[in-house]
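K.L.:
below is the structure, and that's it, no one-letter string:
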């Protein structure tokens, strides 16, 4: 059987999207990893499966290249918002393992309400209680991160120069530290101005990517909590820029582009469970 897919990206963070709302597609970690492989599969940063939802317009399942399933992906949320916006009059409610989110087409791109951030140590989660505003931990030159959950766990380090950090080496060390029982996304950020951040992200299960929407949200919120920036910021990633807004006491809105690259189909029998 041939399974149709759509290849999409947000700021270069790319996805294979399968619409399984009418015909179910069984997915295992092995199958997700095989399809995400850039040499022997289709190739992507995340493999996305859309399923029926009793709570929203659609349920979005998100798999990393290592086959692990995660709760949230901001860039993929914008891609799904773009994909389904026409049938939902530009507005899509999306169920994820990290919670319900909403995507809306705007003149500036796709705006996604990512919900409220969580800061309690057991909501990140961390292995034991500690101050999440400045964790009393360090890994070489990276010290005292802010921990925040925006549907998935993030550790945010503020540094003078994001490009001076060997994130390819330190990222997996921090990601897999036992203090993070569900692993963690590692963000290194620099404050460029009162409404401007630069960011690089090591994503758990994916490695270095050109953009990470939840990372941009987590980093903006962390900078706002530390009063380094105002409540609306541009976050520059290697693949481009996102706008993050977090009004006091409200939810996070992420706005940015999403693009369809191409459509295709694969032979279901070539990627067994």
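P.N.:
Yep, that arrived. Quantities reported herein were computed from a predicted structural model and do not represent experimental measurements. Numbering: from 1, shown residues only.

K.L.:
all contacts plus neighbour counts: C-alpha atoms, from now on.
P.N.:
Will do.

K.L.:
what ranges does the stretch 51-200 of the chain have for its strands?
P.N.:
58-63, 69-70, 91-96, 99-106, 109-115, 138-139, 142-143, 146-149, 153-158, 185-193, 196-203 (DSSP state E, counting those that start in this stretch).

K.L.:
packing partners of the fifth one?
P.N.:
Judged by 3 or more CA pairs under 8 Å, 6 or more residues apart in numbering; DSSP states H and E, strand 109-115 is in contact with helix 74-85, strand 99-106, strand 252-256.

K.L.:
what lies in contact with the second one?
P.N.:
Defining contact as CA atoms under 8 Å, 6 or more residues apart in numbering, one finds that strand 99-106 is touched by 56, 71, 77-78, 81-82, 85, 90-95, 110-115, 151.

K.L.:
name the residues of that strand that are buried.
P.N.:
Residues 100-105 are the ones in strand 99-106 that count as buried (16 or more other CA atoms under 10 Å).

K.L.:
now do the last one
P.N.:
Buried residues in strand 252-256, counting neighbours by 16+ other CA under 10 Å, are found at 252-256.

K.L.:
for the residue minimising distance to the centre of the chain, what are its contacts?
P.N.:
Centroid-nearest residue in the chain: residue 73, 3.1 Å away (criterion: CA atoms, centre = their mean). Residues near residue 73 by CA under 8 Å, 6+ apart: 62, 212-214.

K.L.:
please compare the first structure with the one that follows:
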């Protein structure tokens, strides 16, 4: 493979390698994707994204996990790709794009600050010891006294493969309640198979789970701030009889760009 240009973006510590694939020239095997994401033998990232054309929206998001497998929705990846599309001049202040879970709207709220509309959550389970819901990706939520005291990799890996999740797995989030509308989170991500510094769909799931289990059920607009190890994010939504109009807000910025020279034999 000849040298091809890439861009590196990070969103609250989630880092991504992005390729502009609007002309459809790039495709990668699972082995090559894993190599690109490897932090010693490749560029290093939590995942890679291809920005592609879409007939009905501003662009299409194609995302792969660090293990090379196609991914479910990545909230921070979506915000990073919006920042990249804005850099390319594909839109001015707001856009729409297609992802694996459907249509998303997004806005540039300020320098390196992106708001992303999320899909309605599904598969909600509120149990005594944990919560589960799908916010574009499946998330197991455990509320803990001190999130920084948790061995995220060891405990997360146990839950990720345990019943009822099995081989397909779930992302695992350990959530500490700092206040009525403030959380702290640590996340183990499937596909990366490690702790990541933030997870957008996990932050969204934690905010919703907290509101449903602990929050005041006042009708109207709500904002919950979530402190991840990689930065501060926020989830905003409207509540009447149910939660709707969910948005994920937070930083997303370019780190560097370069040339990728392909898989070394």
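P.N.:
Yep, it's here. Worth saying up front: this structure is predicted, and the values here are computed from it rather than measured.

K.L.:
so which of the helices and strands packed on strand 109-115 of the first structure gets nearest residue 228 of the first structure?
P.N.:
Closest of these to residue 228 of the first structure is strand 252-256, at 17.1 Å (criterion: CA to CA).

K.L.:
about what we covered before: for PyMOL, what selects the buried ones among the contacts of strand 99-106 of the first structure?
P.N.:
Buried members of those, defined by 16+ other CA under 10 Å, are picked up in PyMOL with:
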select buried, resi 71+77+78+81+82+85+90+91+92+93+94+95+110+111+112+113+114+115+151
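
K.L.:
show me what residue 236 of the first structure aligns to in the second structure.
P.N.:
Counting by TM-score structural alignment, residue 236 of the first structure lines up with residue 227 in the second structure.

K.L.:
how much space between its match and residue 15 of the second structure?
P.N.:
Relative to residue 15 of the second structure, residue 227 of the second structure is positioned 17 Å away (CA to CA, to the nearest Å).

K.L.:
give me the more crowded residue out of those two.
P.N.:
residue 15 (26 against 20; other CA atoms under 10 Å).

K.L.:
residue 154 of the first structure and residue 184 touch, don't they?
P.N.:
Yes - between residue 154 of the first structure and residue 184 there is a contact under CA atoms under 8 Å: 5.4 Å.

K.L.:
the two: which is more packed in?
P.N.:
When residue 154 of the first structure and residue 184 are compared for neighbours, residue 154 comes out ahead with 31 against 27, by other CA under 10 Å.

K.L.:
which position in the second structure pairs with the more buried one?
P.N.:
Match for residue 154 of the first structure (TM-score structural alignment): residue 139.

K.L.:
for residue 8 of the second structure, see how far away its match is.
P.N.:
According to CA to CA, residue 139 of the second structure and residue 8 of the second structure sit 26 Å apart.

K.L.:
got it, and residue 83 of the second structure?
P.N.:
11 Å.

K.L.:
kindly report the same for residue 43 of the second structure.
P.N.:
9 Å.

K.L.:
out of those two, which sits in the more crowded spot?
P.N.:
Neighbour count, other CA under 10 Å: between residue 43 of the second structure and residue 8, residue 8 has more, with 21 against 17.

K.L.:
nearest residue to that one other than its sequence neighbours?
P.N.:
Counting by CA to CA, 6 or more residues apart in numbering, residue 17 is the residue found nearest to residue 8 of the second structure once chain neighbours are left out, at 4.7 Å.

K.L.:
and that neighbour, which helix or strand is it part of?
P.N.:
Assigned by DSSP states H and E, residue 17 of the second structure falls within strand 14-20.

K.L.:
for the very next helix or strand once past that strand, packing partners?
P.N.:
Downstream of strand 14-20 of the second structure, the first helix or strand assigned by DSSP H and E is helix 30-37. Packing contacts for helix 30-37 of the second structure, counted by 3+ CA pairs under 8 Å, 6+ apart, involve strand 47-52.

K.L.:
got a list of contacts for the strand it packs on?
P.N.:
15-24, 33, 37, 59-66, 77, 81, 85, 192.

K.L.:
try stretch 145-163 of the second structure
P.N.:
If you take CA under 8 Å, 6+ apart as the criterion, stretch 145-163 of the second structure is touched by 165-177, 184-188, 190, 193-195.

K.L.:
at 7 Å what do you get?
P.N.:
With CA atoms under 7 Å, 6 or more residues apart in numbering as the test, stretch 145-163 of the second structure has contacts from 167, 169-172, 174-176, 184-188, 194-195.

K.L.:
so which of the contacts of residue 73 of the first structure sit within strands?
P.N.:
residue 62 (DSSP state E).

K.L.:
tabulate the contacts of residue 73 of the first structure (a markdown table), appending distance to residue 145 of the first structure and neighbour count.
P.N.:
Output for those, formatted as a markdown table (distance: CA to CA, whole Å; neighbours: other CA atoms under 10 Å):
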| residue | distance to residue 145 of the first structure | neighbour count |
| --- | --- | --- |
| 62 | 26 | 24 |
| 212 | 18 | 29 |
| 213 | 19 | 30 |
| 214 | 16 | 26 |
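
K.L.:
need the helices for the stretch 151-273 of the first structure, in chain order.
P.N.:
With helices called from DSSP state H, counting those that start in this stretch, the stretch 151-273 of the first structure shows them at 167-175, 213-225.

K.L.:
tell me the most buried of those helices?
P.N.:
Highest mean neighbour count of those: helix 213-225, a mean of 27 (counted as mean count of other CA atoms under 10 Å).

K.L.:
so which elements touch that helix?
P.N.:
Here helix 213-225 of the first structure touches helix 74-85, strand 153-158, going by 3 or more CA pairs under 7 Å, 6 or more residues apart in numbering; DSSP states H and E.

K.L.:
circling back: leaving out the residues flanking it, which one is nearest to the match of residue 154 of the first structure?
P.N.:
If the residues on either side of it in the chain are set aside, residue 139 of the second structure comes closest to residue 171, at 4.8 Å by CA to CA, 6+ apart.

K.L.:
neighbours of the counterpart of that neighbour in the first structure, how many?
P.N.:
Alignment note (TM-score structural alignment): residue 171 of the second structure maps to residue 185 of the first structure. Residue 185 of the first structure has 29 neighbours, counted by other CA under 10 Å.

K.L.:
returning to what we had before: reformat the strands of the stretch 51-200 of the first structure as TSV; add distance to residue 167 of the first structure.
P.N.:
Below are those laid out as TSV (distance: least, CA to CA, whole Å):
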stretch	distance to residue 167 of the first structure
strand 58-63	22
strand 69-70	21
strand 91-96	28
strand 99-106	29
strand 109-115	26
strand 138-139	11
strand 142-143	10
strand 146-149	17
strand 153-158	11
strand 185-193	8
strand 196-203	7
